[in-house]
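1. what follows is a predicted protein model with its sequence.
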Amino acid sequence: MYSLIIIAALFGLLWGSFLNVVIYRLPRMQISGIVRRGKPLAFLALPLSYCPHCEEGIKPYHNVPLISFLLLLGRAKCCGAPISIRYPLVEASGALIAAGSLAHFGWNLDALLAGIFLSILLVAAVIDLQRYYLLDTLTLPLLWLGLLVNIDSRFTSLEEAVLGATGGYLLMFGLAAAASFMLKKTAMGGGDFKLMAALGAWLGWETLFVLLFLAALFGLLLAGMRYLARGRAHRIPFGPALALAGAVMLFWGDKMILTYLSYIGG
């Protein structure tokens, strides 16, 4: 089993490299109208990788996940521009997703589906961190896929998935409405509603309150980190906190719920 996990981690590095491409190109597809015009998603694969600074093509031996970043000391070989730390972090996250899904669920379809779920969350979270919005091209397919995979009660029953999707959306909508009323300004975007609905579709309605509690904690942590890094944290995307909470609940949902209930019940 350990050898399979190592192989999965190595594959995950390559998968994480592709996710970096999706993170970079998918918002540009949205802005340029490629998605809206129904153009093929080959735009994600072509052209081959190029430097975002000077747009020179990246040689394959300069594009090895993690290793190239370390050997190049975090700078592009073509122009010497700094390489964003996002690239190795996403590659490492891809390895963690692949290895963690296999270790937790075993060699089966559940592990593959968990990897897809976590990969979409990762892409959505990083884009939200960079651009302050969640793409419908990620949240809505994630929502429908969650309902589809739970037809046979794979992660939760279909009834709980439907209630989770509905309840997740309404819960976030209600919180956003209340916060906007108190703050006299928009407190949360509609993408957060859809992402919460997608998480409910995958994990079921019983996870929603614990998931939201965890997301609030992660959101506060993110705000603190941004304040320390920038001296201000006036605009904090909530998508990454929701995504991280969803990942935690996927692996340890039952334990988190029992811990939460035992805490509030004394």
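-> Everything's here; your move.
2. C-alpha from now on. contacts and neighbour counts both.
-> Noted.
3. hang on, residue 212 packs against residue 241?
-> No - using Cα atoms under 8 Å, residue 212 is not in contact with residue 241; the gap is 9.1 Å.
4. more neighbours: those two, which one.
-> Under the criterion of other Cα atoms under 10 Å, the comparison of residue 212 against residue 241 puts residue 241 first, with 23 against 19.
5. contacts only, for that one.
-> 125, 214-216, 218-219, 222 (Cα atoms under 8 Å, 6 or more residues apart in numbering).
6. between those, which has the most around it?
-> Counting by other Cα under 10 Å, top hit in those: residue 125 with 24 neighbours.
7. tell me the one of the contacts of residue 241 nearest residue 175?
-> residue 216 (12.0 Å; Cα to Cα).
8. look up the closest residue to that closest one, ignoring the ones flanking it.
-> Using Cα to Cα, 6 or more residues apart in numbering and skipping the chain neighbours, the partner closest in space to residue 216 is residue 241 (7.2 Å).
9. on that earlier part again, what about the contacts of residue 241, which are in helices?
-> Counting by DSSP state H, those place 125, 214-216, 218-219, 222 in helices.
10. in the strand or helix carrying residue 257, which residues are buried?
-> In this structure, residue 257 sits in helix 239-264 according to DSSP states H and E. Of the residues in helix 239-264, 239-247, 249-250, 253, 256-257 count as buried by neighbour count, 16 or more other Cα atoms under 10 Å.
11. putting a second one here so we can go through both:
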Amino acid sequence: MVIQADPCVLRGVPEFFETTLGECLQARTESLTTFRELGPPDLCHVVKTNPKSTISQIGSYHFVLGVDASSSATFSAYLNSLTYMLGLAGGKANPWKITGGTYCCFNAFSRVDLRVDIKIPGGVEAYVIDLRGDKHEITNTAAIWQETYVSAVLRAIHDDQMEEGVEPLLGLRKLDPLPTIKLEKRFLEAAAAEYFKGWQLGSKSEVQVPTVSSNHLVDGILKYFTNAGRLHDASAFFSTLFVEDPEVGAVLAQTYLGSGIS
């Protein structure tokens, strides 16, 4: 027996369906004051329409780690990629179409939720929601996007969903945040630019007060290169920052010891 999948469901994406359109966005806005340190995974809200259905418009959402958060264009590209995950309906063209959505990504430096409303076809609006739930235009555009980008990559690197004792987040889709050397280089350049603000992100629980050499940005870079078996590259990264601030020497020493550099 062949079971026909619901044509409005995205294949391979663990999504939830809304009772009221946009309720997940409202819930995220109301919970912004509870966001701590790096914040939660990104939220992708998807609007699907089918003029032939008794319910012509539905909303669904899922959580994401690893999407390129460097611009509104990359968020638009992600939402567009979901259109290819709507399967056929009984072997025929799917009457359901993705006509829009909202991508939410928490900027852990400025403590705002950067959101991009996307209409398909055409139409993109980027803005931020502060912790009080108020909407603002993005003024210092380059700085806000760079902070958001670094925040998103660090969240993906620090993801502990597979660790023992951690309750997995339902509806979470995980992607590789740095799938190429080119993207890795871009992230390291952005991380270096934000490095001396890293203490604003907080630190692991055993560190009482985050510092330049002990915070989630530092730990994320160390974790990334440690997992890749490339602590010598971490040494190269921190060496350039050591020139600017001797306090970075504490982190640099860790990379030397771990990589066997003498």
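-> Looks like it arrived, so ask away. These numbers were taken from a predicted model, which means no experiment stands behind them.
12. after superposition, what is the TM-score?
-> Here the superposed chains carry a TM-score of 0.28, computed using TM-score structural alignment, normalised by the length of structure 2; 135 aligned residues with a Cα RMSD of 6.6 Å.
13. part of a helix, is residue 89 of structure 1?
-> Yes - counting by DSSP: H, G, I helix; E, B strand; the rest coil, residue 89 of structure 1 is located in a helix.
14. which among the ones in helices among the contacts of residue 241 of structure 1 gets closest to residue 29 of structure 1?
-> residue 125 (17.4 Å).
15. from residue 4 of structure 1, how far out is the closest residue to the closest one other than its chain neighbours?
-> Distances taken as Cα to Cα, 6+ apart put residue 240 closest to residue 125 of structure 1, at 4.3 Å, once the chain neighbours are dropped. Separation of residue 240 of structure 1 from residue 4 of structure 1 (Cα to Cα, to the nearest Å): 29 Å.
16. please enumerate the helices of the stretch 101-250 of structure 2.
-> Remark: helices assigned in the stretch 101-250 of structure 2 by DSSP state H, counting those that start in this stretch are 141-158, 181-194, 216-227, 231-242, 249-259.
17. hey, which of these is tucked in deepest?
-> Greatest average neighbour count among those goes to helix 141-158 (a mean of 21), per mean count of other Cα atoms under 10 Å.
18. packing partners of it?
-> strand 57-65, strand 97-107, helix 181-194, helix 216-227 (3 or more Cα pairs under 8 Å, 6 or more residues apart in numbering; DSSP states H and E).
19. 6 Å instead?
-> Contact here means 3 or more Cα pairs under 6 Å, 6 or more residues apart in numbering; DSSP states H and E; on that basis helix 141-158 of structure 2 packs against no helix or strand.
20. what angle separates that helix from strand 57-65?
-> Put simply, helix 141-158 of structure 2 runs at 70 degrees to strand 57-65, going by axes from the mean of the first three to the mean of the last three Cα atoms, to 10 degrees.
21. helix 141-158 of structure 2 relative to helix 181-194, how many degrees between them?
-> Angle of helix 141-158 of structure 2 versus helix 181-194, following the same axes, to 10 degrees, is 110 degrees.
22. roughly how far apart are residue 237 of structure 2 and residue 142 of structure 2?
-> Per Cα to Cα, residue 237 of structure 2 is found 23 Å from residue 142 of structure 2.
23. over to residue 73 of structure 2?
-> 14 Å.
24. same thing with residue 234 of structure 2?
-> With distances taken as Cα to Cα, residue 234 of structure 2 is found 26 Å from residue 142 of structure 2.
25. distance to residue 169 of structure 1 added to the contacts of residue 241 of structure 1, as TSV?
-> Formatted as TSV, the entries for the contacts of residue 241 of structure 1 read as follows, by distance: Cα to Cα, whole Å:
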residue	distance to residue 169 of structure 1
125	18
214	17
215	15
216	16
218	20
219	18
222	23
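26. so which of these comes closest to residue 264 of structure 1?
-> Relative to residue 264 of structure 1, the closest of the contacts of residue 241 of structure 1 is residue 214; by Cα to Cα it sits at 14.5 Å.
27. show me the contacts for the residue lying closest to that closest one once chain neighbours are set aside.
-> Spatial nearest neighbour of residue 214 of structure 1, excluding adjacent residues (Cα to Cα, 6+ apart): residue 245 at 5.6 Å. Counting by Cα atoms under 6 Å, 6 or more residues apart in numbering, residue 245 of structure 1 makes contact with 211, 214-215.
28. structure 1: helices as residue ranges?
-> Taking DSSP H, the helices of structure 1 run over residues 2-32, 67-71, 86-105, 109-131, 136-149, 158-183, 190-203, 208-230, 239-264.
29. pick the most buried one from those.
-> Sort those by mean neighbour count, taking mean count of other Cα under 10 Å, and helix 190-203 sits at the top with a mean of 28.
30. and it with helix 158-183, angle?
-> Counting by the same axes, to 10 degrees, helix 190-203 of structure 1 lies at 150 degrees to helix 158-183.
31. remind me what helix 190-203 of structure 1 packs against, helices and strands.
-> helix 136-149, helix 158-183.
32. the ones you listed: which one's closest to residue 129 of structure 1?
-> helix 136-149 (14.7 Å).
33. what does the closest one contact?
-> So helix 136-149 of structure 1 is contacted by 195, 198, 201-202 (Cα under 6 Å, 6+ apart).
34. residue 69 of structure 1: which of those residues is nearest?
-> Nearest to residue 69 of structure 1 among these, counting by Cα to Cα, is residue 195 at 31.8 Å.
35. quick one: the closest one from residue 148 of structure 1, how far?
-> Applying Cα to Cα to residue 195 of structure 1 and residue 148 of structure 1 gives a distance of 16 Å.
36. repeat for residue 117 of structure 1
-> 12 Å.
37. hmm, residue 126 and the residue nearest to residue 125 of structure 1 touching each other?
-> No - at 7.1 Å, residue 240 of structure 1 does not count as touching residue 126 under the criterion of Cα atoms under 6 Å.
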